[in-house]
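Trainee: Structure here, sequence nowhere to be found:
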C-alpha cells in the first residue's frame, strides 16, 4: 500500500511573495554578517545584548559566527560558505529563520 499523502492547504498556490521576502531577509542577514567586524564584540539583536564572535577562514570564504546572550539563555551559532554558486548559510542545530532574524537585526 502506498503511503498516504498529507494535504497542504496552500498546495498549488503561488508562494512567490513569501519566497521573495525570505530571500530579501537572507540577503540583508548576509550583508550584516559581511559588515560585522571580525573578532569578539558586543552587539544587540531583537532587543537583547550579545557577545558576538566572528572568525573568518580560507581568506574570508568561510565565516563562523557565535553569539551568546548576556544575562540570558539565547545562543546563536552559524557558518557561511562562499561557494561559486553563491553563499551557503549553515545554522548549527537551530532553524535557519532564527539565524536570519538574528543577523538581520544585529547591530553594534
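Mentor: Arrived safely, thanks for sending. Computed from a predicted structure; not experimentally measured.
Trainee: CA only for contacts and neighbour counts going forward, please
Mentor: Fine.
Trainee: check contacts around residue 38.
Mentor: 53-56 (Cα atoms under 8 Å, 6 or more residues apart in numbering).
Trainee: ok, second structure coming up, stack it against the first:
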C-alpha cells in the first residue's frame, strides 16, 4: 500500500465513529460498526446494507508505517469504495 493510500485510509477510518452508526449512500441505508481493539492497535469494521443480506467487513492494523487494511473475503477496493462514499455522505 502506498503512502497516499495509507493517509487516505487513516482519514477514512477516522471518519467512522466507534460503535454502530447509519449512513445513507445513494439513497440506501447502510450500517457500519467500528470496534477498536488491542489498545488502539487494530480495529474492525462490520458493514451491512440494511434490509438485505449484503454484509462485509475488514480489519485495520495500525502500524508504525501507517494503517494496513485487511478485508474479510471481499476485495480491498470494495472496503475503500464504501469508506469513501461514507465520508462523502450526509450522516
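Mentor: That came through, no problem. Source: prediction; values computed, not measured.
Trainee: Which pair in the contacts of residue 38 of the first structure has the greatest spatial separation?
Mentor: Comparing every pair within these by Cα to Cα identifies 53 and 56 as the most remote, at 10.2 Å.
Trainee: And these two? Which one has more around it.
Mentor: residue 53 (19 against 15; other Cα atoms under 10 Å).
Trainee: Alignment lookup: residue 30 of the second structure to the first structure.
Mentor: When the first structure is aligned by TM-score structural alignment, residue 30 of the second structure is paired with residue 50.
Trainee: Its match reaches residue 72, doesn't it?
Mentor: No. Using Cα atoms under 8 Å, residue 50 of the first structure makes no contact with residue 72, being 9.0 Å away.
Trainee: what's the mean gap between the helix or strand hosting residue 58 of the second structure and the aligned bit of the first structure?
Mentor: In this structure, residue 58 of the second structure sits in strand 55-63 according to DSSP states H and E. Superposing on the first structure and averaging over aligned pairs (mean Cα distance after the TM-score superposition for the first structure), strand 55-63 of the second structure comes out at 0.8 Å.
Trainee: list the buried ones in that strand?
Mentor: When burial is assessed from 16 or more other Cα atoms under 10 Å, strand 55-63 of the second structure yields the following buried residues: 56-62.
Trainee: Distance to residue 23 of the second structure for these - can I get that in a markdown table?
Mentor: Compiled in a markdown table, these are given as follows (distance: Cα to Cα, whole Å):
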| residue | distance to residue 23 of the second structure |
| --- | --- |
| 56 | 15 |
| 57 | 15 |
| 58 | 17 |
| 59 | 19 |
| 60 | 20 |
| 61 | 23 |
| 62 | 24 |
